[in-house]
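# Generate coordinates for the sequence data below:
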Amino acid sequence: MSTDNKISRRDALKRMSAAVISGAVASSGLLSLTSCEEKRNKRIILYFTGTGNCLYVARQLGGENGELLSIPQMVKRGKYDFEADEIGIVYPIYGHMPPNMVREFIKKARLKAGYKFAVLTYGARKCDAVEIWDRISQNAGNKFDYINTLIMVDNWLPNFDMNEQIKMDKHIPENLQKITTDINGQRRWHEPVTEEERQQHQGFMQRSGLDPEVVFLMKSDKCFTVTDACIDCGICTYVCPRSNYELTSRGVKMSGDCEFCFACIQNCPQKAIQFRKSEDGSFPDGTEKNPNARYRNEHVSLMDLKLANNQKL
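You can find the predicted model right below:
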């Protein structure tokens, strides 16, 4: 035998020791622990949606492991305590402000997380929405590390034709990917607001006469009407986040405070829900850009919206 293949007694003992240690590690399961992926952060995303835009965004940000929670459902259950590694909120801005339900929710919410982010969707003009949310959330004791906006299809029926809106390329996938990258990297940043945007918001508030503490909280029976085209399908009774619609023996009846999210009017298959004309000319006056055009996010089903907003169960 060649002397090149000979090993010393010391080397033999080292190899035997290494083999014994390797076997012990494998049998104990330590080997599998060291080779598995690093534990993923737990991410909760709370969302409010009327036509599916924010639900779609929440899904993209949540990924495969994120937990998505509907704010209307949390309010219905009286659940306001949440704990995770990361907590996000996604909502549509109405007149550059959060929906009333979102505003009231954040006042009561106790969000325990090392990283909190907010994504605010809008269709045409965001103005100082970021600063408004920062002020509201901080006053509620919920400071957000990251606040950004995302332009999407504008579903504000009084001013925009839905058929024209869906034709516009607003670069949603590209912008959403940038936001996703920011959040996955736990970027701490607020989208800047210009003085011109602040002035635009103030001008809007003066023209509209809206109460900044209430926003678009309207009375549903004063804003909408149900025509004879109604077939009593009951969809409006499921998609309204405030449960303002009721299917009775005499047809659909409505009452209660309305978020003006348009979930009812946008999702009515017969277009039987219409704006009621304002008798005194106050805002909103009941006009509509295209009464024959309706919108729901193409990635979100009607059943998705029912499950998100249903207040019956």
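# rest of the way, CA atoms for contacts and neighbours
Fine.
# for the chain, what's the longest helix?
Ordering each helix of the chain by length in residues (DSSP state H) puts helix 9-28 first.
# can you list the residues that contact it?
Applying C-alpha atoms under 8 Å, 6 or more residues apart in numbering, the contact partners of helix 9-28 are 31, 32.
# What are the buried residues along that helix?
Of the residues in helix 9-28, none is buried under the neighbour-count criterion (16 or more other C-alpha atoms under 10 Å).
# Repeat that for stretch 302-313.
Residues 302, 305, 306, 308, 309, 310, 311 are the ones in stretch 302-313 that count as buried (16+ other C-alpha under 10 Å).
# Distance from the chain centre to it, please.
Relative to the mean C-alpha coordinate of its chain, stretch 302-313 is positioned 15 Å out (C-alpha atoms, centre = their mean, to the nearest Å).
# got a list of contacts for that stretch?
When contacts are defined by C-alpha under 8 Å, 6+ apart, stretch 302-313 is touched by residues 49-52, 70, 72-73, 76, 235, 237-243, 267.
# Just those residues: which are in helices?
In helices, defined here by DSSP H, the members of the contacts of stretch 302-313 are 72, 73, 76, 235, 237, 238, 239, 267.
# dump the residue contacts of residue 267.
51, 235, 236, 239, 294, 295, 296, 302.
# likewise residue 132?
If you count contacts by C-alpha under 8 Å, 6+ apart, then residue 132 has 96, 97 around it.
# residues contacting the closest residue to residue 110 other than its chain neighbours?
When the adjacent residues along the chain are set aside, residue 110 lies closest to residue 81, with 4.9 Å between them (C-alpha to C-alpha, 6 or more residues apart in numbering). Applying C-alpha under 8 Å, 6+ apart to residue 81 gives the contacts 109, 110, 111, 112.
# ok, how many other residues are close to the first one?
Other residues within reach of residue 109 by the criterion other C-alpha atoms under 10 Å amount to 18.
# One more, please, to line up against the first structure:
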Amino acid sequence: MKKTNTDYARRMILIITVAYLLGLSVLAERLSFGLVFIIWMGAMIPIILLYRSWSAVLEMSMLPIIWLFVSPLESQLGPSWYLLLVSTVTLSISHRMNSRRATIFSLWFSLGLGLLLTYNYQTGIVGSILLAIILLWLAFYSLKIIRGTYAYKPPKMIDLILCSFSGNTGHYAHAFIESARENGAEVIVHRFHYYKDFDPVLKGDALVLAFPVSGWKPPWPLTEFLIKKLKKGDGKPAFLLYTAAGGPENAGIIAWILLTLKGYKVIGRAWSIYPLNIPTFRLGPKKLWQFIDSLTPLKSDIEFVQQAAQEFVSGGGGGLPFVMWPTPLVLIGFLLDNKWINAILYRTYVWRKRCTTCNFCLRYCPVNRFVSINGRPKAKGTCSLCFGCVNHCPKNSMQMRFLSEYGQPYKSRWPQFIIKPEAKREPPSFSA
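Alright, predicted model coming up:
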């Protein structure tokens, strides 16, 4: 295959970045932790040049901040912060190059430099744990690359499992779907909502999973489906799409692991920042929230996911690599978002003065937790945290403990991607 100017440019970016990181490794032992953030942001420049996605930069910039909260003592982290930087940047560049050789080089460069720095540092308990996680992840990731993760036939038919409660993820997936169809692929949308009855027939030769981030991971009903009911992939290529109101942290990694265990070959991922859809955080000046909502999603993120769809359909990978490292936040997410704790923590209440007994919530709820008592809804059992009853109640009469008040209801910007309560198991229209 003939090399283009773009290929040479990406090679030069990788070479310059490696030289930059090698130069810093000489000084790494003398650097104060306060300079880490300056160094890290400097290393984000090639990511901006190659991906042109601010969500990707935001995600990677959050890494040192998250671990800083875990270990307030600078000496505790040791070489772990530097290995985190090296592997994140070099793997991101090589993934964009779509080069197996470049990716393997980046992996072993990161491993070698990390082990070398380990001998020159005294690492505390937290730093040692983080370092062990990074080294194990790099070793596991390198084995997948060596075994040919990027090698797959261009898919002609794609099954897309869409989990979208407020319309945000539906809008993001729509951009991917349109681009994939424009590039010759047939896309079949399977709308995930009523998880107990969800049993899609996946006839395509590729899978795309689209979901909102909940508790720094996929929502627990979708996670349960992936573990218990998703059929084996038998080596089919897969791609991840997800939306978040802030940093997605480990959502991509959790989904990647689950699909990998099911036999899918996960090629890449894409995510974008979307408006908050929880009424608690929307209390206050309405114009302020309208302004914040108007800023998202970023135009660059929509263009990026369209390009990722084109590359995925053509058999060239696409999207972001899986270099978002495990953080303690995912443990908190599993503790706060699961079917056992939800039945205790997340109780839904009805404001009787506002309720008109329209039974919207009874028809909409994906887990059928509402029952009618004397004509009025009452919530029992497990909540899926889709916020449909709170966000879309016609009279704004629903309240969820800890998460919402009787304030301003969430009005979706893309209502066409919300499942209608009268036909919640039927997919919405994804035609142009």
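# which residue numbers in the second structure go with stretch 260-267 of the first structure?
Taken onto the second structure by TM-score structural alignment, stretch 260-267 of the first structure occupies residues 385-392 there.
# ends of that stretch, how far apart?
Criterion C-alpha to C-alpha, to the nearest Å; first-to-last residue distance in stretch 385-392 of the second structure is 13 Å.
# what's the distance between it and the middle of its chain?
On the basis of C-alpha atoms, centre = their mean, stretch 385-392 of the second structure is displaced by 21 Å from the centre of the chain it belongs to.
# What lines up with residue 236 of the first structure in the second structure?
Match for residue 236 of the first structure (TM-score structural alignment): residue 361.
# And the strands in the first structure?
In chain order, the first structure shows strands spanning 43-47, 67-70, 81-83, 86-92, 110-112, 115-122, 146-151, 189-190, 218-219, 224-226, 245-248, 251-254, 257-258, 273-275, with DSSP state E as the criterion.
# Report the mean deviation for the third one after fitting onto the second structure.
So that's strand 81-83 of the first structure. Average distance between strand 81-83 of the first structure and its aligned residues in the second structure, after superposition and using mean C-alpha distance after the TM-score superposition for the first structure, equals 2.5 Å.
# now do the last one
Between strand 273-275 of the first structure and the corresponding residues of the second structure, superposition yields a mean separation of 1.1 Å, by mean C-alpha distance after the TM-score superposition for the first structure.
# next one: the longest one
On superposition with the second structure, the average gap between strand 115-122 of the first structure and its aligned counterparts reaches 1.1 Å (mean C-alpha distance after the TM-score superposition for the first structure).
# Quick one: the residues in the second structure that that strand pairs up with.
Using TM-score structural alignment, the partner range for strand 115-122 of the first structure is residues 237-244.
# Residues in contact with that stretch: which ones?
With C-alpha under 8 Å, 6+ apart as the contact definition, stretch 237-244 of the second structure has outside contacts at 152, 168-169, 172-173, 205-213, 252, 255-256, 264-274, 312.
# And stretch 231-244 of the first structure, by the same measure?
Contacts to stretch 231-244 of the first structure, defined as C-alpha under 8 Å, 6+ apart, come from residues 50, 72, 220, 245-247, 251-252, 254-259, 263-265, 267-268, 270, 305-312.
# Please repeat the previous calculation with a cut-off of 7 Å.
With C-alpha atoms under 7 Å, 6 or more residues apart in numbering as the test, stretch 231-244 of the first structure has contacts from 72, 245-247, 251-252, 254-256, 263-264, 268, 305-306, 309-311.
# Same question for stretch 206-219 of the second structure.
With C-alpha under 7 Å, 6+ apart as the test, stretch 206-219 of the second structure has contacts from 155, 157-164, 169, 173, 236-244, 248-251, 254-255, 329-330, 333-334, 337.
# In the first structure, what stretch matches it?
Stretch 206-219 of the second structure corresponds to residues 86-99 of the first structure when matched by TM-score structural alignment.
# so how far is the matching stretch off the chain centroid?
If you compare the mean C-alpha spot of stretch 86-99 of the first structure with that of the full chain, they lie 7 Å apart, counting by C-alpha atoms, centre = their mean.
# Residue 417 of the second structure and residue 213 of the second structure: what is the separation?
Looking at residue 417 of the second structure against residue 213 of the second structure, where the rule is C-alpha to C-alpha, the gap reads 17 Å.
# which one of the ones in helices among the contacts of stretch 302-313 of the first structure sits closest to residue 138 of the first structure?
residue 72 (21.4 Å; C-alpha to C-alpha).
# now for that closest one: what does it line up with in the second structure?
Under the alignment (TM-score structural alignment), residue 72 of the first structure maps onto residue 193 of the second structure.
# Report how many residues lie close to residue 144 of the first structure.
Residue 144 of the first structure has 20 neighbours, counted by other C-alpha under 10 Å.
# Apologies, that question was intended for residue 143 of the first structure.
Applying other C-alpha under 10 Å, I find that residue 143 of the first structure has 17 neighbouring residues.
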